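>>> just coords:
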C-alpha cells in the first residue's frame, strides 16, 4: 500500500506519513484531507513512497485526494523547499501559506471560474529615451538567468522599461510576475498595465482582495490564463507555468520583508526563483538597497542607469536645506515653506507637506507631574487622535478615550506634545483658509476604494495642499505638484538602527521625486537642525551613488551587511527575565562552540522591549560566510527546540533581519 508523505501547516520541521488505498507519483503536489489529532487538516503530498520509517499498521489512512486544482509543479515545491531551508521555516508552513485561503479549507465554498480582466482600448507607446532604449536592449528574456538592477532617478521612466520588457516576454508566449511593495501602489500601475495590454489577461494578488477574488486570480495565474500577475510580496510564491520574467519595483522597500510567520524577503526569493528557472529578473529603484547596490558594483548584478527624467520638459527638483536653528517656526513650519505654499496657491499649483507621523500629536502629557500617555501593553506612547477623541497605540492597536484630566495628579491642563498629520492639517486650514487641503495617511485612507478616490481628486486638481505620510512618497505622478516640504526628518539621523540613514535617504529621495515631474519646475524644502549633515548634502546633489559609497565603506569597516551575514533569535514572554534566560541558554549550547566561524552576541531586550503585554529579547548571530551561517542554523535551531522553556514563551529565528 503506497505511503503519502504530507506537509501540513504546522510549525514543525517534519513531514507526516499516511497510507492511501490508491496513489501514484503523479499525485505529488496535490492537496489531501488527512486525519490529525481529533480532527482533519488539508495537507500537500510531497512524496509517494513505497514504505515508511514507521510500521504501516501505526499509520493513519489518508482521506480524499483533492483534484480540483492540478498538482503544484516541481519548481514550486523546490522554491518552497529553498525558502524553508534558508529562512528556517517549517516546510509545511511555507507550502500552505502560498495557497489561497479557500484551498486550505476542509469545506471550501464553490467558486465561479476566473475571468482575467481585459479592456478594449489600448494606450499608445511613448517614444523611449536613449537611456531607456539601452536598458530595454540589455535585458533579453531568452538569454537565461541574469539579475539586473535598474537605477533610475524619480520620473526617469522605469515603468516604461518594465512595460517594454513585458511586451517582449508576452510575445514569446511567457508570463510576467511584477511585484510592488505596497497595495496603494497597485491601482495606478495596474491601470497602466491593463491599458497597455488590453487583450492580455491581467490579475492582481494582494491582501486587500476578498478571499474569493484572490482565489480566482490565483487559479487564473496557475492555469496560465493570466499572462501578467501584479502583486505584493506573497505573490512571489505564485505557481506560474510559463513564467519568463520577474520584475520587482521599488526593490529597496522594507515592505518586501515579511515580519511575521515565515520571515522572508520577497526580493531575495525572487532572485533565487529566477536563477532556478533560468529567466531574467529586474530590480528597479531610484534608491536601491545597499545589498543590491553592492552586488551591482561587482559582477553579480548588471547595473542599468537612467539619469534623466523621461519627460524632456521635466527636470529634477531643486533641493534646499533650511536651517531651522535660525528660524521661528509656527507649528513646526518655517516662513520659507509658508511662502512657498502661498506662491503655489497663487499659480494654481499643488504643494505636498510631508510628515511621516500620523495622528494629532505623538503624545499627550501633563506639565504638572510629568505623566505621558504611555501604552499599558507596549513600551511605546499612545498617539493622540483628536478627530476620533482617542489615544491609540500604533503598535498593538490598544486605544482609550482621551482623559479629561491627568490620571496621576488630576490636573485638567494636559497638552499634546509634538505634531502629527492631523494637527498639521488643522493649522494649514487656519493659515490657508482659501486652500483645498487633503490629508493622506492610514487614518484617512483605509481601503482601496478610498485610495482610488483620493488619487482621482489629486489628479483632477481638487486639492491644493497635500498633507501626507510615506503613502504619498513613492510611485505617484502628480503633474501639478511643484513643491514638497519635509518636516521632522532629523529623528532618523541618529537612530540606534544602523539601517536608519539608508531608509531616511530613500524616503526623502522618493518624496522629493514627487515634485516637478511634468513641465513645471519642482522645488523641495527640507527643514533640519543639521544642515551640514552628509545625508542632506547628497540629497541636494541627487547623489545616490556617492551616498551609497559612503555607507558601504562604513558598513565594511564595521563588519555589517552586506559584508556579513546575520540571523536573529527572538524570544517573547510575560517576563523579560524568562526571555533573556532562554536566549542565554541558546547562546551557550554546545553546537555554538562547534562552529568556530559563527559569532554569537549577548542577549539584549529588543528596541520595542514590550509589545502587547509580552517582554521581548533578541540574540544576534553573525558570520562573514553565508555557507557557514546556513550550515550552523539548522543544527542550532534543532538544539534550541530542545530547550525547556516556560509554557508561555515563544521564539523564532529570523534570517537576514531587517528590524533591530
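Structure received. As the structure is a computational prediction, the values presented were derived from the model and not from experiment. Residues are numbered from 1 along each chain as shown.

>>> Please count neighbours and contacts with C-alpha atoms only from this point.
OK.

>>> And stretch 58-67, end to end?
From its first residue to its last, stretch 58-67 covers 27 Å (Cα to Cα, to the nearest Å).

>>> Mind listing what's buried along that stretch?
For stretch 58-67, burial by neighbour count (16 or more other Cα atoms under 10 Å) applies to 61, 62, 63, 65, 66.

>>> Surely the second one is in contact with residue 19?
Yes. Taking contact to mean Cα atoms under 8 Å, the distance of 5.9 Å between residue 62 and residue 19 places them in contact.

>>> Quick check: neighbours shared by these two?
Contact criterion Cα atoms under 8 Å, 6 or more residues apart in numbering; residues shared by residue 62 and residue 19: residue 4.

>>> Excluding chain neighbours, what is closest to the most centrally placed residue in the chain?
For the chain, residue 255 is the residue whose C-alpha lies nearest the centre (Cα atoms, centre = their mean; 0.8 Å). Closest residue in space to residue 255, ignoring its immediate chain neighbours: residue 181 at 5.3 Å, by Cα to Cα, 6 or more residues apart in numbering.

>>> before we move on, what about residue 440?
Ranked by Cα to Cα, 6+ apart and with sequence neighbours excluded, the top spatial neighbour of residue 440 is residue 468, at 4.7 Å.

>>> Which residues are in contact with that neighbour?
Applying Cα under 8 Å, 6+ apart, we find residue 468 in contact with 352, 353, 354, 355, 356, 421, 439, 440, 441.

>>> Okay, one more to line up with it:
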C-alpha cells in the first residue's frame, strides 16, 4: 500500500464543514470521489488532502474510488464557493454542489460528449441516397448544410450509427476535428459620440474597476459591450456575460455570433440538457470558450483566462436565487471581479437602488448613454389614460383600441403588456361570492381556459374549471379580471385581420420556443404581441411602435417596500420596446392614479428624480440600501410551530446583539404556500459586519433548535433579501 492520506471531503448534505476519510491513493484537492455516507454512496469533492503516517484505518471510512471524466476543480472555484457559503451562511458542501453542473454532482464517472464533426466528402455531396430512403435522405440533406456531431446526427436520425459507419467506409463521410478559433471580427457599425466616450471610459485603467453603464432603452449598450469584448478576445482573454433570463440569450447569442463568427461561445442556462450544460461548463473551464453567456448560476463557472465580466440588466430580480443557496449573482460577480483583478460592467436603463447607492459612495463609477443609438430613434411619448373616465372593452380603454387599430392599418407592430398570465385571475360566483382559491396557498387559482383548468401560479396545484359554484351550486360563475389568454382572445375578436401572438410562461415553456418567436417577430409575421414582464427585458423589436400597459396600479400599494422600484423599472423597460427604429414610439399606460408621483416621473423620463425620492424614503424608514438586512424564515404545517421556533431563536440571540434590530416573528406576506404556513423574523443593522456577527450565532442557534423542533419544521436564512 502507498502513502496513506487523511482527506477532507465536501458532501452535498445540510451540515457545516467537511468530512474526514482515509485515502489509499494519492488525491489532490478538487478531485471527485465516491464515498460512503451513512447507508449511501455519494459523490464527494476533495477539499484538502494531508498525508499522514500511522493512521488507524479502522477509525475512518475509506474513499471507495476516484470518479473519472474531468480534471480536479481549480482552487479559484473553491475560493468563490467558500466566500458564497460564508457570506450567505450556507453549508459549504451544499454550496459547492449547487455551483456544479448536475452531471458532476452524481456518484459516477462522467463522459464528455464526443465533439468529433462529421462532414460529407465531395463524393458524398454528389451521391445522395435514393429518395425512397427518406431517413437517409433527410440526414444527407442536414449534412449538406454543414458538419455535425454524432449527437446531432442521432437527433436527426436515431439509428444513425450503422449509417455513419457505412458512409465512412465508402468514403462518403469524413471526420473533422473542431476548427480552431482564431480571433476574427465581422464588420462593425460606427459608434456615436456617447458610445465612443463610454467605450473609452470602460477601457481605461487596468485591474478591478466596477462600472455602471446606465443607458436609456435603445441607447446601444450592447454595441458598447461588443466593442469592449472585442478588446478582451484580441488579448486572448475570456469574457463572462450574465443575463437575468433564458429568453434574453437567443438575441444576444445571435448578435455575438454575427460579430465574432469564429469565437467559441459557451451557453449556460436551465433549458440545456445535462450533457449540453456539462460540455459548455467544461469548455469555459478549460479556456476553449472565449465568450460565456449564462443566467445567474454561470457566475460560478471557473474561467482560467477571465478578462471581463458583464452583468446585463443588473437591476433584475432574477439574479437573486430564491431557495437553497440564496446568492445574488450580480454581487458575486463584483466580488469575483475584485478577486481576479478584472473590470466588471453593470448595465441597465434603471440601475437598482443598491447600485445607485454604491455609485454615490464612490464604489462604482457611472457612464451614461442619454440618447438612442439609431439615428432617427427617440424615446417614446408616454400618455397616461385615466380609466376612471374612459369606457373599457375587455380591459382596453377606447383610446388604446383606436391606437391599436391605427397601427394595424399602418402595418406597424404593437405590444399589449399585462403582468398576469392565464385567462383571468379568478373565478367568482355571482350568487354567494365564492372565489376560486388554492387549497394549499394564500392565493387565488387562475383560469387557464385553453386547458380548462384552474392553476395556482405559486405551488402548481391544478383542478378543472367547475361547471357550477362548489359552494351554492349556482351555474352563473364568471371569470373576473384579465390575463394574457383572455386578452389574446379579445384582441382576436376585435381585430380578426390582425396576427396576435401571446408570449408568457405558458407559451415559452417548450425548448427553443423563444427562437421560434424571434424568427416570427423579425419576419414581420406579428401585428400585436400580448405578454407579461418577460417582454420588458432587453428585447429589440424594431417594427414595434406602440405599447399599451394594463393593470399597472397593483404595484403602487404593495406591502413590499421594493414594489415601487420594481414597477418603475418594469414600466421604463416595457415602454422602451417602442420606437427603437425609424417609426416614432408611443406608450399608453392605463391607470386610476394618473397623478401618482411614480407615473409623473415615468412620463418625464425622470429616473434620477424617482431614485432620489425612493432613497430618501428608504433612509427615513431604515430600509436597504441605507441598512443591511437578513430574514430568518420558518415554515411548518401549523403557523404556531413556525412562530414559536422563530421566537426561541430571537430570545436566545437578540440580547447579545444590541446593534441589530429584530422585527417579528410575523406571518409572511403569503402566509400559506403548498400546504405549509410561513413566518419570518427580519434582522437589520447599520453595519454589515454587525449583522453578520449576529448571523453567525443565529444560524448555529437555529440549527440547534431545529433538531429539537417538530420534524416537519423547516427554516432558511436569506441575506440581502429581495422579497419579504
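Great, that's in hand. All of these numbers come straight from a predicted model, not from anything done at the bench.

>>> coming back round to it: hang on, the residue nearest to the centre of structure 1 is in a helix, isn't it?
Yes. Counting by DSSP: H, G, I helix; E, B strand; the rest coil, residue 255 of structure 1 is found in a helix.

>>> From residue 104 of structure 1, how far off is it?
25 Å.

>>> Find the nearest non-adjacent residue to the alignment partner in structure 2 of residue 547 of structure 1, please.
Correspondence of residue 547 of structure 1 to structure 2, assessed by TM-score structural alignment: residue 610. Of all residues not flanking residue 610 of structure 2 in the chain, residue 601 sits nearest, at 6.1 Å (Cα to Cα, 6+ apart).

>>> Ok, residue 591 of structure 2 next?
Using Cα to Cα, 6+ apart, the nearest residue to residue 591 of structure 2 is residue 386, at 5.3 Å.

>>> again with residue 6 of structure 1
Nearest one to residue 6 of structure 1, counting by Cα to Cα, 6+ apart, is residue 45 at 4.6 Å.

>>> who touches that neighbour in this structure?
The contact partners of residue 45 of structure 1, by Cα under 8 Å, 6+ apart, come to 4, 5, 6, 7, 27, 28, 29, 30, 31, 32.

>>> The fifth one: neighbour count?
With neighbours defined by other Cα atoms under 10 Å, the count for residue 27 of structure 1 comes to 22.

>>> how about the residue nearest to residue 591 of structure 2, what's its partner in structure 1?
Matched by TM-score structural alignment, residue 386 of structure 2 corresponds to residue 323 in structure 1.

>>> list the contacts for residue 646 of structure 1?
Residue 646 of structure 1 touches residue 578, counting by Cα under 8 Å, 6+ apart.

>>> what does it align to in structure 2?
Using TM-score structural alignment, residue 646 of structure 1 pairs with residue 710 in structure 2.

>>> Find me the equivalent region of stretch 531-548 of structure 2 in structure 1.
So stretch 531-548 of structure 2 sits over residues 468-485 in structure 1, by TM-score structural alignment.

>>> Any chance of a markdown table for the contacts of residue 468 of structure 1, columns distance to residue 80 of structure 1 and neighbour count?
Formatted as a markdown table, these follow (distance: Cα to Cα, whole Å; neighbours: other Cα atoms under 10 Å):
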| residue | distance to residue 80 of structure 1 | neighbour count |
| --- | --- | --- |
| 352 | 43 | 28 |
| 353 | 43 | 26 |
| 354 | 40 | 27 |
| 355 | 39 | 20 |
| 356 | 36 | 20 |
| 421 | 41 | 25 |
| 439 | 41 | 23 |
| 440 | 37 | 22 |
| 441 | 35 | 22 |
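
>>> Name the nearest of those residues relative to residue 640 of structure 1.
Ranked by distance to residue 640 of structure 1 (Cα to Cα), these are led by residue 356 at 39.1 Å.

>>> excluding its backbone neighbours, what's nearest that closest one?
Closest residue to residue 356 of structure 1 apart from its sequence neighbours, by Cα to Cα, 6+ apart: residue 469 at 4.3 Å.

>>> number of nearby residues for the one you found?
Other residues close to residue 469 of structure 1 by other Cα under 10 Å number 21.

>>> my guess is it contacts residue 441, does it?
Yes. Using Cα under 8 Å, residue 469 of structure 1 is in contact with residue 441, at 5.6 Å.

>>> Helix, strand, or coil at the residue mapped onto residue 298 of structure 2 from structure 1?
The equivalent of residue 298 of structure 2 in structure 1 is residue 235 (alignment by TM-score structural alignment). Secondary structure assignment for residue 235 of structure 1 (three-state DSSP): helix.

>>> Just give the closest residue to residue 235 of structure 1, not the sequence neighbours.
Per Cα to Cα, 6+ apart, closest to residue 235 of structure 1 is residue 205, 6.2 Å.

>>> Over to residue 270 of structure 1?
residue 236 (6.3 Å).

>>> contacting residues for the one you found?
Each residue near residue 236 of structure 1 by Cα under 8 Å, 6+ apart is listed here: 177, 179, 266, 269, 270.

>>> What is the equivalent residue in structure 2 for the last one?
Which is residue 270 of structure 1. Match for residue 270 of structure 1 (TM-score structural alignment): residue 333.

>>> list the helices and strands the longest strand along structure 2 packs on?
Using DSSP state E to define each element, structure 2 has its longest strand at strand 660-673. Counting contacts by 3 or more Cα pairs under 8 Å, 6 or more residues apart in numbering; DSSP states H and E, strand 660-673 of structure 2 is packed against helix 639-653, strand 676-685, helix 688-708.

>>> average gap between the helix or strand just after the longest one and structure 1?
Just to be clear, that refers to helix 688-708 of structure 2. Downstream of helix 688-708 of structure 2, the first helix or strand assigned by DSSP states H and E is strand 714-719. Superposing on structure 1 and averaging over aligned pairs (mean Cα distance after the TM-score superposition for structure 1), strand 714-719 of structure 2 comes out at 0.5 Å.
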